[in-house]
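# Generate a structure from the sequence data that follows.
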Amino acid sequence: QLCFAQVLPQYHVALDDIPGICPNQNLTSDVSACLSSNCTIPNQLLAERFAKDTCGAISRNRSREVRVVTWTFFAFAVVFVAARFVARPQRFKGSGYGTDDWTILACMALLVPFCAVIQAMTDNGLGADNYTLSANEITTMLEEFYVFEILYTCLIMLTKVSILQLYLRIWTEGAVSKWFRRTCWIAIIIHLCTLLAFALSFVWQCGPVSYSWTQWDGLHSGHCIGRAGHIYALGAVNIAYDVFVFMLPLHNFLKLNISWRRKTGVCLIFMAGLVVTICSIIRLQYLVKIGHSSNPTWEYYWSVIWSAIECNLSVMCTCMAAMAGLLQRLYACLTG
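Purely as a prediction, here's the structure:
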């Protein structure tokens, strides 16, 4: 009321003069500036909600889109992983289970809570403007986003570890140079160390830890590392690792004693993983607001949705080689 009492007389309008207040962008801008100077952030949001409701503004909400995309891709990931495990038993002429299969099973164990956390974030306002939410909903959503970041880090690294383990199964000792296998082992260790380093840095990104999800309201004290830079660093490292992992075996593929048609098919299966890299690159442009957004429930929407696509696609890509073998055996069985 204080801000309206200060600003409205300057524009010669009364508090009940809705047609004179709502279309006036300069007036609403001055009221917002006054609120920012004199009110807490939760009270600013209450005032914004009152103003939007009074003026009949349409609230934005994309929560449903996040849920649909996340669970659709998750359903495909489940199908791909199930097909992978069906293809592996030796009684079905598979190669048997290996460490790469157990690693991807661990990824699925992480993917379930990852998608569940996204669902919980949408239940608490992800995809909606923050003025439509309560302070408790915003805080809860940001706490869930904190968990989301850690799970994302684990998933993107472990899927690449699974692929490197698959390379070690395909190219056994004696069938390929020692350099290639040593490179795979070194890469696995580097990926696991990177996972541990970034996961721990996300856990301790703020002090106290709870400041990660309470700093938005301006009512709590604490400090954080440069969160946007931190997330950009992970994104850049992830993209570099993607390119390395998917380019690493190309030389060995070209040396395989199979037809060029089959070589092309095998290369395409592994190169399909570069689609995941494209998702990572697209995701990067939406990370700029992380940590210092005035409307996180709305502005985190795109980064979350592209993260969901990337993680689910990563799991699917690790299963493509096993699925291709299963489809070949099914085709041979059906055609006699």
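
# From here on, just use CA atoms for contacts and neighbour counts.
Fine.

# Going along the chain, name the helices of the stretch 201-336 of the chain.
211-214, 227-247, 250-255, 260-271, 274-284, 296-299, 301-318, 320-335 (DSSP state H, counting those that start in this stretch).

# Quick check: buried residues in the second one?
Think helix 227-247. Within helix 227-247, the residues scored as buried using 16 or more other CA atoms under 10 Å are Arg227, Ile231, Tyr232, Leu234, Gly235, Asn238, Ile239, Tyr241, Asp242, Val245, Phe246.

# how near is Asn38 to Val31?
Asn38 sits 11 Å away from Val31, going by CA to CA, to the nearest Å.

# Check Cys333 too.
Distance from Cys333 to Val31, by CA to CA: 73 Å.

# Over to Gln165?
The value you get for Gln165 to Val31, if CA to CA is used, is 59 Å.

# for Asp53, same thing?
16 Å.

# Repeat that for Ile163.
Relative to Val31, Ile163 is positioned 56 Å away (CA to CA).

# same thing with Thr70?
39 Å.

# Show the residue spans covered by the strands in this protein.
Counting by DSSP state E, the chain has these strands, from start to end: 206-207, 223-224.

# any idea of the angle the longest helix seen in the chain forms with helix 320-335?
For the chain, the helix with the greatest residue count under DSSP state H is helix 135-170. Interaxial angle, helix 135-170 versus helix 320-335 (axes from the mean of the first three to the mean of the last three CA atoms, to 10 degrees): 60 degrees.

# what's the offset of helix 135-170 from the middle of its chain?
Distance of helix 135-170 from the chain centroid (CA atoms, centre = their mean, to the nearest Å) equals 8 Å.

# Buried residues of that helix, list them for me.
Of all the residues in helix 135-170, those buried under the rule 16+ other CA under 10 Å are 135, 137-168.

# And stretch 111-130, by the same measure?
111, 114-130.

# Stretch 185-199 too?
Result for stretch 185-199 [16+ other CA under 10 Å]: buried residues Ala187, Ile188, His191, Thr194, Leu195, Phe198, Ala199.

# one more to put side by side:
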Amino acid sequence: MGWTYNTKDPDAPTIGPMITGVCAALTIVSLITVFLRVYVRALMIKAWGVDDYLVLFTWIGCAGFAIITIIQTKWGLGLQMLEDLPEENIYNFGLYQYMGAPFYITSILGFKLALLFSYLRFIPKGIYRNLTIGVIVACCLFHLSFLLVQINLCQPVALQWDPTITEGSCIKGVPFYTSMASLTICFDVIVMLTPFPVLIKSRIQNRKKLVLLGLFALGLFITIIQIIRIQTVKQLANYLDSAPLILWSSVENNLGLIVANVPTLAPLVKYYSERSTGDDSNKRGTGYPTGSRDVGSRYAMKSWTKSGGKRGSVGNGLRSKNGALELGSVHDAAEGSSFEGHVVKGNNSTDTILDHRHNEQPGITKKVEVVITRHARA
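Have a look, this model is predicted:
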């Protein structure tokens, strides 16, 4: 029995197994990055947010698209010759192709929104924050319109998969997909470059700045995938020509999700790097036991409050003199307790993003070593 159902020639040439392998492998890799992100955000630094929920939503879209694509290969996707596609397969072939489109569109929207909402964690109030919110709204509107047109590409809708329907009309596929892919590229570039002005102006170490810029620039690889995908769109002439398009679509949404997750894994890399080198200098004098809680207090990137500081994701925090909340925060504060915090030793160096004394913006201040004492009120 061949790979494709109902084929007269069991050895009919097909790339169905290759499509299946690529989709399955990329979906598993993206799932691993999602698990790592959940571990970092929910357990290590306890700074779970909207962007993390969007990542879970995006992976569901990626997995749904991969599953439908793999099933579709059994009905003919990947066959190299049109005459090898059995007529009885056309209905299911077209139906699964129609079902996969909403999963693809929601997944490419999801990873863009995850990145944009993660930017809001460190972009303070002002023009750049407003522009980021504007990009979020524009992305939602564009992908929603893409989805609505896609699911209503033909009238009646069933004309997209039912060959027995002889009356009706469809929008020309090649011009539509080409224009949508072109606009998607524009949004990819805008989303990936959105944080650059803020990071370039930030007052953090040049090495850290370059690392952050490099991590966000990884997203430009998605643009390359889109350019390749456009070339496959131009080759659409029959049912089987959609195989390269669908394959690159699966590559695109999974890589987009991986790119959205990679920057959030820095605390995990830092923590295990310190453990492997035996560098515990940052752990002494913090008032916390060595472990994930300590890592969370030192590397968390939390939300901004209306007052211009930050809102800690867990417990209560200590405000510095300039109104910014220190990255090292007090965990599980007991009701009715008072806290005193002070730096007891260190090199007095800090990493400040958009320090208000220089840019008239609220900042994030990282204090390396802090001693916390708690005095219960009578």
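
# Please report the distance of Leu212 of the second structure from Met192 of the second structure.
Separation of Leu212 of the second structure from Met192 of the second structure (CA to CA) stands at 12 Å.

# nearest to Phe76 of the first structure, of the helices of the stretch 201-336 of the first structure?
Nearest to Phe76 of the first structure, of all the helices of the stretch 201-336 of the first structure, is helix 301-318, at 7.5 Å by CA to CA.

# mean shift of that closest one relative to the second structure?
Following the fit onto the second structure, the mean deviation recorded for helix 301-318 of the first structure is 0.6 Å by mean CA distance after the TM-score superposition for the first structure.

# which residues in the second structure does that helix align to?
Under TM-score structural alignment, helix 301-318 of the first structure corresponds to residues 243-260 of the second structure.

# what does the matching stretch rub up against?
19, 22-23, 26-27, 29-30, 33-34, 55, 58-59, 62, 65-66, 69, 77-78, 104, 107-108, 111-112, 114-115, 215-216, 218-219, 222, 225-226, 228-229, 232-233 (CA atoms under 8 Å, 6 or more residues apart in numbering).

# same check, this time on stretch 149-156 of the second structure
Outside of stretch 149-156 of the second structure, the residues within contact range by CA under 8 Å, 6+ apart are Tyr98, Ala101, Pro102, Val157, Gln160, Gly168, Ser169, Cys170, Ile171.

# if we go to 7 Å?
For stretch 149-156 of the second structure, the external contacting residues (CA atoms under 7 Å, 6 or more residues apart in numbering) are Gln160, Gly168, Ser169, Cys170, Ile171.

# Next: stretch 71-87 of the second structure.
By CA under 7 Å, 6+ apart, the residues outside stretch 71-87 of the second structure that reach it are 3-7, 12-16, 89, 92-93, 96, 240, 243.

# for those, which one is nearest Val262 of the second structure?
Nearest to Val262 of the second structure out of the contacts of stretch 71-87 of the second structure is Ala243 (CA to CA; 28.8 Å).

# What is the neighbour count of the closest one?
For Ala243 of the second structure, the neighbour count with other CA atoms under 10 Å is 23.

# Please apply the same query to Ala82 of the first structure.
Count around Ala82 of the first structure with other CA under 10 Å applied: 14.

# now it: how far from Ile104 of the first structure?
Distance check for Ala82 of the first structure against Ile104 of the first structure: by CA to CA, it reads 11 Å.

# likewise Phe73 of the first structure?
Phe73 of the first structure is 16 Å from Ile104 of the first structure, where distance means CA to CA.

# center of the second structure - which residue?
Using CA atoms, centre = their mean, the residue of the second structure that lies closest to the mean C-alpha position is Ala260, 3.0 Å off.

# re earlier: who has more neighbours, Thr70 and Val31 of the first structure?
Thr70 (24 against 21).

# The aligned residue in the first structure for Asp52 of the second structure: neighbouring residues, count only.
Under the alignment (TM-score structural alignment), Asp52 of the second structure pairs with Asp101 of the first structure. Close neighbours of Asp101 of the first structure, defined as other CA under 10 Å, add up to 21.

# Could you find the closest non-adjacent residue to Asp101 of the first structure?
Nearest non-adjacent residue to Asp101 of the first structure, counting by CA to CA, 6 or more residues apart in numbering: Ser162, 7.2 Å away.

# Isn't the one you found up against Leu105?
No - in this structure, Ser162 of the first structure is not within contact of Leu105 by CA atoms under 7 Å, at 9.6 Å.

# circling back to that earlier point, closest one to Arg88 of the first structure out of the buried residues of stretch 185-199 of the first structure, please.
Closest to Arg88 of the first structure, out of all of those and judged by CA to CA, is Ile188, at 22.4 Å.

# if I pick the closest one, what's in contact with it?
Ile188 of the first structure is in contact with Val161, Leu164, counting by CA under 7 Å, 6+ apart.

# how about it, what's its partner in the second structure?
Match for Ile188 of the first structure (TM-score structural alignment): Ile136.

# now swap in Thr264 of the first structure and tell me
The alignment partner of Thr264 of the first structure in the second structure, by TM-score structural alignment, is Leu210.

# For Phe196 of the second structure, see how far away that match is.
10 Å.

# With Arg207 of the second structure instead?
According to CA to CA, Arg207 of the second structure stands 15 Å off from Phe196 of the second structure.
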